[in-house]
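Undergrad: Sequence first, predicted model second:
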Amino acid sequence: MTPEQLALRDAVRSLLDKHSDVRAAIETPHGYDKAVWARLCDIGVLPIPERHGGSGATRAETHVALGELGRTLTPSPLLASTIAAEALLTLDDERSGPLLRRIADGAIATLAWPWDNDQSSLDGVHRYVLDGDLAEILLVSDGEHLYEVDPEQPGVSREHTPTMDQARRLATVRLTNAEATRLGRWSPEIRDIALAALCAEQVGATARALELTVEHTRTRVQFGRPIGSFQALKHRMADMHVLVETARSAAEAATDEVSAAVAKVYCSEAFFKVAAEMVQLHGGIAITWEHDAHLYLKRAHGSGQLFGSPAVHLERLRAKI
């Protein structure tokens, strides 16, 4: 990281360490802490240029912030708003500028796009839309063009979708003869940008799962010794460390269609393996509501399926060979 990115990481981490309460956030009607979201926007973590009212953060800075949110599993609209902003940045300033300024000011934006099916029309059901029931700015793609749809109009129905990962807000959006404003051509690279952003979040969560496991094995005593001193557990944690660092490398290399698909497959599988080991090495306490281990396992399950499962992206990679 550059010195500026390290400073950003420290600022976001300090904010989340002091103010993030995952369980309290998911119990609210909207599922996230509005004060924490406002502070993140003030820090300037969205990839919006200064000419549109943003801080000028690049994609790399946003990934740093997403990694920190993944680290604490803090519920936040950042991933959804980031993807929506990236889609708008592929358009000319005249059409995208006003929407980007609203996002920079903290308006929640989301993008409904056909990542999980072959939908080719606006009308119909859009599933698994990030923060889709909360978004003030709703962008929709039919695979050819990008549209803005007023989420408050009669032709739009939005319903929160309960998921295993309670810290991730998803929704089902139904459009029935909804009025839509065409903004421009849909850019296929948005899928790859979304995958890279998700991978950055996954790496942050994977690394934290390992940290918590190491801390536990240093303090949990069996047979008069910390369990982390047993050779068999050292081997398992060494394997976890390798998964974390290789996932980090894959995520940082996700810059095009192939590398983004590779990163999605590898980061998803690495996260699940590390989270599963975290539960095993914590023992019975890991499945209690009070401990965080089960939250990481749930996030690993959910993020592994988001934007397409590893099997989907492996098939894409096979088609490229």
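TA: That came in fine, so what should we check first?

Undergrad: For the rest of this, base every contact and every neighbour count on C-alpha atoms.
TA: Will do.

Undergrad: Which elements pack onto the helix or strand encompassing Arg71?
TA: In this assignment (DSSP states H and E), Arg71 forms part of helix 59-72. Using 3 or more C-alpha pairs under 8 Å, 6 or more residues apart in numbering; DSSP states H and E, the elements in contact with helix 59-72 are helix 3-19, helix 78-88, helix 189-219.

Undergrad: Can you point out the buried residues in the first one?
TA: Counting neighbours by 16 or more other C-alpha atoms under 10 Å, one finds that the buried residues in helix 3-19 are 5, 8-9, 11-13, 16.

Undergrad: here's the one I want to compare it with:
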Amino acid sequence: MRLVPTPEQRELRDAVRSFLAAASPMPAVRRAMESEPGHDPEVYRRLTGELGLTGLTVPEERGGTGAGHAELAVVLEETGAALLPGPFLATTLAAILLTETGEKEILAGVAAGTTTATVVLDGNRALNGAEADVVLTIDGDRVLARTDGERRPLRTLDPTRRQALVEPGGEVAAVSAAGIARARDLFAVAVAAEQLGVLRASLEAIVAYSRIRVAFNRVIGSYQAVKHRLADMHCTLEQAESIVRYAAWAADEAPAELPGAAALAQAYLGRACFEVASGSLLLHGGIGFTWEHDAHLYYKRAKADEVLLGPPRVHRARLADLLEL
């Protein structure tokens, strides 16, 4: 088992981080989330075309890069840390599902960055459902795809990523129960990687603030209560990072371990990410509650991600079943 990033993965991380810092800093994120499409189409075009990130885990024979889920986790951690608006996560989940079905036509467009897609995750609710070219729905052992039909935008907690109610469509492919289960596990790993990025960015923000905010003639980071809270948050980050790397490794190298690793990732990361984002907001004091500060945006993304694939108790129960507890 290798949990330390490879040199290639570190290079990928640095490239994505540099791109997002230049193309989608937080002021740009705010402008994008308040725009009509809810994201910057040019940033998304470059992310999917220039960098080819939606085809990262798509096999080369289907037009993708053929990289692993460990590489995808590296990318999603960075997009999570940057609160990237738009359909990148939605299209990534669709690419995972289409890869598992063996579908080629839609997947080729997704890998090339010319097709945006999403997956219905709960009822008829889908990330970026209103703007997706293709909506995929898991129906038993089938995957349904729809390119038209009613798309009703929802007002949600997280302003940086939109959702919509959509209708299921016609059949794309029949998939084995094992294929559907694996796709759902891979969804869990992908979302956990994004949560890790949100967690890390939230902690980095409050650590930086604690070094400059002065109260009673001392920086707040010098107070024992604040230091202990930050230390606890750092320990949470270290555990979260290990869990995500293990889950991503299992996705690539140990299929038998993937179900347990995926359940553990969601059971732990959902609550951990929200607790750190919440703690960051509270430790910022009054300024953290203002619209102008970014802390509340990380708080909202953390809460939205926590329940995206079901609340943590669902994943804890599944993990307990897998461990025969």
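TA: Yep, that arrived. Bear in mind the structure is a predicted one, so any value in this text is a computation, not a measurement.

Undergrad: Can you give me the TM-score here?
TA: Put the two chains on top of each other and the TM-score (TM-score structural alignment, normalised by the length of the first structure) is 0.89; 300 aligned residues with a C-alpha RMSD of 1.5 Å.

Undergrad: Leu130 of the first structure pairs with which position in the second structure?
TA: Under the alignment (TM-score structural alignment), Leu130 of the first structure maps onto Leu127 of the second structure.

Undergrad: okay, now the closest residue to its match other than its chain neighbours: neighbour count?
TA: Leaving aside its sequence neighbours, Leu127 of the second structure sits nearest to Gln163 (C-alpha to C-alpha, 6 or more residues apart in numbering; 4.4 Å). When neighbours are defined as other C-alpha atoms under 10 Å, Gln163 of the second structure has 22 of them.

Undergrad: if I pick the residue mapped onto Gln163 of the second structure from the first structure, what's in contact with it?
TA: The alignment partner of Gln163 of the second structure in the first structure, by TM-score structural alignment, is Leu170. If you count contacts by C-alpha atoms under 8 Å, 6 or more residues apart in numbering, Leu170 of the first structure has them with 128-133, 160-163.

Undergrad: can you do 7 Å?
TA: By C-alpha atoms under 7 Å, 6 or more residues apart in numbering, the contact set of Leu170 of the first structure is 128-132, 160-161.

Undergrad: Let's see if you can find the most crowded of these.
TA: Most surrounded of these: other C-alpha under 10 Å gives Gly132, at 30 neighbours.

Undergrad: so that residue, which of the three states?
TA: Per DSSP: H, G, I helix; E, B strand; the rest coil, the secondary structure class of Gly132 of the first structure is coil.

Undergrad: which one is it nearest to, not counting chain neighbours?
TA: Nearest non-adjacent residue to Gly132 of the first structure, counting by C-alpha to C-alpha, 6+ apart: Ala171, 5.0 Å away.

Undergrad: before we move on, back to that, let's have the buried residues of helix 3-19 of the first structure in TSV, adding distance to Ser309 of the first structure.
TA: Converted to TSV, those look like this (distance: C-alpha to C-alpha, whole Å):
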residue	distance to Ser309 of the first structure
Gln5	30
Leu8	31
Arg9	29
Ala11	33
Val12	29
Arg13	29
Leu16	29
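
Undergrad: of all those residues, which comes closest to Leu79 of the first structure?
TA: Leu79 of the first structure lies nearest to Val12 out of those, by C-alpha to C-alpha, at 14.9 Å.

Undergrad: Look up how far Phe274 of the second structure lies from whatever residue of the second structure lines up with the closest one.
TA: If you follow Val12 of the first structure across to the second structure using TM-score structural alignment, you land on Val16. According to C-alpha to C-alpha, to the nearest Å, Val16 of the second structure and Phe274 of the second structure sit 24 Å apart.
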